[in-house]
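Visitor: Provide a 3D model corresponding to the input given below.
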Amino acid sequence: MKKQKSYTVDEATKVLEHFCAYQERCHKEVEQKLYDLQMIPEAKEKIILHLLQHNFLNEERFAKAFVRGKFSIKKWGKIKIVNELKFKNISSYNIKTALKEINEEEYFSTLQKIAKKKMSLIREPNAFKKKNKLVTFLISKGYESELIYKIVNTLI
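Guide: Sure, this is the predicted structure:
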């Protein structure tokens, strides 16, 4: 069995500075990393405080980057984004602030594009079943049902 390397507080701080500099992180991810490094609670607190003071760790910045990324790259809807942020223990205030990163017109037009693209891929002769498959897909992407029905009803 491989013995895990033990870290001093300074070494662990450097590891986590790199971890946070590479990509935006939330507190939960940092705490998991500290747990993986087997740091004691006092060391964890000291390191997290250091990361916060030196702006390596910023929950609001993380939430905004997360929202922009998941919407523009993965084309997720707000519901799915909010659920993921809640899972990462992001505060309601930061979630609300981060959602402002999404332009409403862009949000609606992205949903339309996804719906049209998926519509062309669904090989279902029955219009009702086709509509149902499309709605189910869009809900799984995390879009709001009232927007989905507004768009789906114009397509089918």
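Visitor: CA only for contacts and neighbour counts going forward, please
Guide: Noted.
Visitor: where does residue 24 land in three-state SS?
Guide: With DSSP: H, G, I helix; E, B strand; the rest coil as the basis, residue 24 sits in coil.
Visitor: repeat for residue 102
Guide: coil.
Visitor: same check, this time on residue 30
Guide: Following three-state DSSP, residue 30 is assigned to helix.
Visitor: How many residues are close by it?
Guide: 20 (other CA atoms under 10 Å).
Visitor: Look up how far residue 37 lies from it.
Guide: 11 Å (CA to CA, to the nearest Å).
Visitor: Which strand or helix spans the residue nearest the centre of the chain?
Guide: The structure's the chain has its C-alpha centroid closest to residue 66; by CA atoms, centre = their mean the separation is 4.6 Å. Taking DSSP states H and E as the criterion, residue 66 maps to helix 59-72.
Visitor: Run through who's touching that helix.
Guide: With contact meaning CA atoms under 8 Å, 6 or more residues apart in numbering, helix 59-72 is reached by 24-27, 76-77, 81, 85, 90, 94-95, 97-99, 101-102.
Visitor: and for comparison, fold this next one:
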Amino acid sequence: MRTKKSYTVDEATKLLENYCAYQERCHKEVEQKIYDINMIPEAKEKIILHLLQHNFLNEERFAKAFVRGKFSIKKWGKIRIVNELKFRNISAYNIKSSLKEINNEDYLEALQKIAEKKLPLIKESNLFKKRNKLATFLISKGFESDLVFKTVKALI
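Guide: So this is what the prediction gives:
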């Protein structure tokens, strides 16, 4: 059986600096990483404090980057993004401010494009069922139901 490598506080700090520098991380991910490398709670506090002081760890910056990425790349809606941020223990203030990263016109345009792309793929002759399937898909992407129903109604 292989034993896990043990780290000094300085080694673990360097490791986590690199971990945070590679891409934006939230506190939860950093704490999990510290746990994975078997650091004691006192070391955990010291490392997190160091990362915060040297701006490797910044919850607001993480939240904004997360919102931009999930919206522009994965085309997630606001509801799904908010749920994912809550899962990562991001504060309500940071969630609210990070959602401002999404331009409202771009958001509605993205919803429209996704709906138009999905519509021909739904093999259903019954119009009601077809609308329902499209709406369910868009809601699962995290778009608000009122926007989804307006978009679906306009399309079908």
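Visitor: returning to that earlier point: quick one: buried residues of the next helix-or-strand element following the helix holding residue 66 of structure 1?
Guide: Beyond helix 59-72 of structure 1 on the C-terminal side, the first helix or strand identified by DSSP H and E is helix 78-87. For helix 78-87 of structure 1, a neighbour-count test (16 or more other CA atoms under 10 Å) marks 78, 80-82, 85 as buried.
Visitor: for the residues you listed, which one is nearest residue 116 of structure 1?
Guide: residue 78 (19.2 Å; CA to CA).
Visitor: got a list of what the counterpart of the closest one in structure 2 touches?
Guide: Mapped onto structure 2 by TM-score structural alignment, residue 78 of structure 1 lines up with residue 78. Counting by CA under 8 Å, 6+ apart, residue 78 of structure 2 touches 99, 142-144.
Visitor: average gap between the helix holding residue 66 of structure 1 and structure 2?
Guide: Aligned to structure 2 and superposed, helix 59-72 of structure 1 gives a mean residue distance of 0.2 Å (mean CA distance after the TM-score superposition for structure 1).
Visitor: Buried ones in that helix, by neighbour count?
Guide: In helix 59-72 of structure 1, counting by 16+ other CA under 10 Å, buried: 59-68, 71.
Visitor: quick one on the thing from earlier: will you turn the contacts of residue 78 of structure 2 into a markdown table that also has neighbour count?
Guide: Shown next, in a markdown table, are the contacts of residue 78 of structure 2 (neighbours: other CA atoms under 10 Å):
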| residue | neighbour count |
| --- | --- |
| 99 | 18 |
| 142 | 18 |
| 143 | 23 |
| 144 | 16 |
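Visitor: Show only the entries of these found in helices.
Guide: With helices defined by DSSP state H, no entry of the contacts of residue 78 of structure 2 lies inside them.
Visitor: Please identify the residue most distant from the middle of structure 2.
Guide: Most remote from the centre of structure 2, using CA atoms, centre = their mean: residue 1, at 36.5 Å.
Visitor: State the distance from it to residue 44 of structure 2.
Guide: 26 Å.
Visitor: now swap in residue 108 of structure 2 and tell me
Guide: Counting by CA to CA - residue 108 of structure 2 and residue 44 of structure 2 are separated by 43 Å.
Visitor: before we move on, the earlier item: return the two entries of the buried residues of helix 59-72 of structure 1 that lie farthest from one another.
Guide: Checking those with CA to CA, the most distant pair is 59 and 71, at 18.1 Å.
Visitor: circling back: counterpart of the residue nearest to the centre of structure 1 in structure 2?
Guide: With TM-score structural alignment as the criterion, residue 66 of structure 1 matches residue 66.
Visitor: separation between the residue nearest to the centre of structure 1 and residue 95 of structure 1?
Guide: Taking CA to CA, one finds residue 66 of structure 1 at 10 Å from residue 95 of structure 1.
Visitor: any chance of the contacts of residue 78 of structure 2 in a markdown table, with distance to residue 126 of structure 2 too?
Guide: Formatted as a markdown table, those follow (distance: CA to CA, whole Å):
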| residue | distance to residue 126 of structure 2 |
| --- | --- |
| 99 | 37 |
| 142 | 25 |
| 143 | 24 |
| 144 | 24 |
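Visitor: Just the closest of the residues you listed to residue 116 of structure 2, please.
Guide: Closest to residue 116 of structure 2, out of all of the contacts of residue 78 of structure 2 and judged by CA to CA, is residue 143, at 14.6 Å.
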